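Student: pasted the sequence and its predicted model underneath.
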Amino acid sequence: MVGHARGGISTRRPSGPAMIAGLDAATIIAALVAVALSGLAKGGFAGVGMLATPVLAMVMSPVQAASILLPILALQDLVSITSYRRAVAWPVVWKLVPGAALGILTGYLFAASLPQAFMALALGVISVVFGTRGFVRSSRDTGPGKAGSRVGGIIFGFISGLTSMIAHAGAPPFQMYVLPQKLSKDLFIGTTIIFFAMMNYTKIIPYIVLGQLDLSTLWASALLAPWAVASGLAGLWIVRRVNPKTFEKVIFGLLVAVGLKLIVDGLIGMALF
């Protein structure tokens, strides 16, 4: 999770190039799994990417994990945009962007003091309820979608920007706003890719200001770049072969799974608070 601390790197494990380049097998495995998860997310399985930061944080500090993953996410965004640049619901994006920008700014200004455990717990509960409801309804609801309101876009965009700034965890609020609109599979994927690409590139500036994108972190990200591209392409290949109705159920299922993970994280964090 993002914080104002300049160091933030666990002293138990090597950092920078050594951390990825061969001195720590556990870190290498965690990094490869985390990047693969973010690749699947960029391919269209929005939500599963939220697991990337927690996986990498098992072997290093959450600050270092989030910092290493940001350049990876930005690179994978470029790979995904080339495939879905023409399939974007721009009205949806523009309703979300103002709130997202405000959320990123709030995350930057209050990164060290935000009650992250409480946020994780609340977001997790909402995600599980919404995902379960959507999964059940998707099997029998064939009616048209309903356009999201501008106010709703600002609210969900804000939550998405805030949680994305803290731990690259902005998918659930985005899905809560967009899924009821019942976009086609390609439009949903393209809109997801563009929206999060805009957020990830915006987040680079506050990450640099907070001192989290130093040369050591960037070098570790660069070493993972080939795997990041391959994972992103694999995600695109897989999602194109999934039935749209099945895809919708998978997204709702991922929302529930990620929500449960957030609930656990929140409860653990509150217990240690």
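Tutor: Happy to help now that I have it.
Student: all contacts plus neighbour counts: C-alpha atoms, from now on.
Tutor: Noted.
Student: what's around N243, how many residues?
Tutor: 11 (other Cα atoms under 10 Å).
Student: do the one 3 residues further on as well
Tutor: As a burial measure, T246 scores 12 neighbours (other Cα under 10 Å).
Student: report all helices and strands that whichever strand or helix holds V178 contacts.
Tutor: Assigned by DSSP states H and E, V178 belongs to helix 171-178. The contact analysis (3 or more Cα pairs under 8 Å, 6 or more residues apart in numbering; DSSP states H and E) places helix 171-178 against helix 116-138, helix 150-167.
Student: and here is the other one:
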Amino acid sequence: MDTITHLTAWEFTALALAALLVGFSKTAVSGANTVSLAIFAAVLPARASTGVLLPILIAGDVLAVLTYRRHAHWPTLWRLFPAVAAGVVVGAVFLLRADDGVVRTSIGAILLLMAAVTVWRRRTADAEDEPDSVTTRTGRAKARSYGVLGGFTTMVANAGGPVMSMYLLSAGFRKLGFLGTSAFFFLIVNISKVPFSVGLGLIDGPSLVLDAALVAFVVPGALFGKWAVHRINQRVFEQLVIAATVVGAVQLLPH
């Protein structure tokens, strides 16, 4: 963890901008977190970066829940949680065995696949206004597959946001329902990951000191996101979510 305590000014600035983007993504364009993930992984050792980023994400989740708590769709959440729990366990085992290069490549490939599937589905399916009927039709099998992928990717690289974004978009959620549901989902899931991260040595004293310095940057990002989301129409919102997913995924692939 020496790298964490010996950051240059430019490296800390990059991490601060990534923390700002975390706040923005939590209240505006979910999926943009993958860009923050790429920045953290570029500045810090890949495994260590996941431990530093997790408390930053939780801070963003708290702000998102406070902002959109009235818009959560709990039937969707209850449908996802069992599969997500299984994915988190699989991800923890994977982290014990895989090196950083394998982790990055695997996550990037999964995210690109999810983005491609979502674009295809939205071009071939009729748009729906109400999430309830669409979510019912998506079925338990789909919820399980996305849930396991989401749990796996969020455990190994804090990259579950794009997977869940693809699921919620494909289920027909509108902006506020999308943000409210994902806010509660990630607050609960990210808190549940803390014991695993501590046990794996990803969260320790030096990482928490860095978190304390970075968490303040999450707040202005979240406030800007809250302001911006009401000025983005639904179509542009969906395009931004998918674009952020693709950009973040490409950053994780080997160059």
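Tutor: Good, I have the coordinates. What you are looking at is a predicted structure, and each value in this text was computed from that prediction instead of being measured.
Student: please state their TM-score.
Tutor: The TM-score (TM-score structural alignment, normalised by the length of structure 2) is 0.87; 247 aligned residues with a Cα RMSD of 2.2 Å.
Student: tell me the counterpart residues of the helix or strand just after the helix holding V178 of structure 1 in structure 2, please.
Tutor: Per DSSP H and E, the first helix or strand lying C-terminal to helix 171-178 of structure 1 is helix 185-209. Under TM-score structural alignment, the match for helix 185-209 of structure 1 in structure 2 covers residues 175-199.
Student: average distance between the matching stretch and structure 1?
Tutor: Taken over the aligned residues, the distance from stretch 175-199 of structure 2 to structure 1 averages 0.8 Å (mean Cα distance after the TM-score superposition for structure 1).
Student: same deal with stretch 11-21 of structure 2?
Tutor: Mean for stretch 11-21 of structure 2 is 1.3 Å (mean Cα distance after the TM-score superposition for structure 1).
Student: which bit of structure 1 covers that stretch?
Tutor: Under TM-score structural alignment, the match for stretch 11-21 of structure 2 in structure 1 covers residues 27-37.
Student: contacting residues around that stretch?
Tutor: 19-22, 48-49, 51-53, 55-56, 58-60, 69, 72, 224, 227-228, 231-232 (Cα atoms under 8 Å, 6 or more residues apart in numbering).
Student: any idea how far the helix holding V178 of structure 1 is from the middle of the chain?
Tutor: Centre-to-centre, helix 171-178 of structure 1 and its host chain are 11 Å apart (Cα atoms, centre = their mean, to the nearest Å).
Student: could you do stretch 103-112 of structure 1 as well?
Tutor: So, by Cα atoms, centre = their mean, the centroid of stretch 103-112 of structure 1 is 16 Å from its chain's centroid.
Student: so it corresponds to what in structure 2?
Tutor: Aligned using TM-score structural alignment, stretch 103-112 of structure 1 spans residues 87-96 in structure 2.
Student: the matching stretch vs structure 1, average offset?
Tutor: Averaged out, stretch 87-96 of structure 2 is 1.6 Å away (mean Cα distance after the TM-score superposition for structure 1).
Student: what do you get for stretch 47-60 of structure 2?
Tutor: Stretch 47-60 of structure 2 sits 1.2 Å off on average (mean Cα distance after the TM-score superposition for structure 1).
Student: with adjacent residues omitted, what lies nearest to the most centrally placed residue in structure 2?
Tutor: Note on structure 2: the residue nearest the mean C-alpha position is G161, at 2.5 Å, using Cα atoms, centre = their mean. Distance criterion Cα to Cα, 6 or more residues apart in numbering; nearest residue to G161 of structure 2, sequence neighbours excluded, is G31 at 5.2 Å.
Student: now for that neighbour: what does it line up with in structure 1?
Tutor: G31 of structure 2 maps onto G47 in structure 1 when the alignment is built from TM-score structural alignment.
Student: now do the match of helix 185-209 of structure 1: distance to the chain's middle.
Tutor: With Cα atoms, centre = their mean as the basis, stretch 175-199 of structure 2 stands 8 Å off its chain's centre.
Student: just to revisit the earlier point, hang on, isn't the residue nearest to the centre of structure 2 packed against N33?
Tutor: Yes - applying Cα atoms under 8 Å, one finds G161 of structure 2 in contact with N33, separated by 6.9 Å.
Student: residue contacts, whichever residue in structure 1 pairs up with E238 of structure 2?
Tutor: Counting by TM-score structural alignment, E238 of structure 2 corresponds to E248 in structure 1. Taking Cα under 8 Å, 6+ apart, we find E248 of structure 1 in contact with S138, K185.
Student: tell me the secondary structure at E248 of structure 1.
Tutor: Secondary structure assignment for E248 of structure 1 (DSSP: H, G, I helix; E, B strand; the rest coil): helix.
Student: distance check, it against F135 of structure 1.
Tutor: Look at E248 of structure 1 and F135 of structure 1: by Cα to Cα, to the nearest Å, they are 8 Å apart.
Student: same check, this time on F252 of structure 1
Tutor: Distance from F252 of structure 1 to F135 of structure 1, by Cα to Cα: 5 Å.
Student: cool, and P54 of structure 1?
Tutor: In terms of Cα to Cα, P54 of structure 1 sits 25 Å off from F135 of structure 1.
Student: neighbour count: these two, which is higher?
Tutor: P54 (23 against 18).
Student: pretty sure the more buried one contacts Q64?
Tutor: No - the pair P54 of structure 1 / Q64 is not scored as a contact, 11.2 Å apart, by Cα under 8 Å.
Student: now stretch 52-62 of structure 2: which residue numbers in structure 1?
Tutor: By TM-score structural alignment, stretch 52-62 of structure 2 lines up with residues 68-78 in structure 1.
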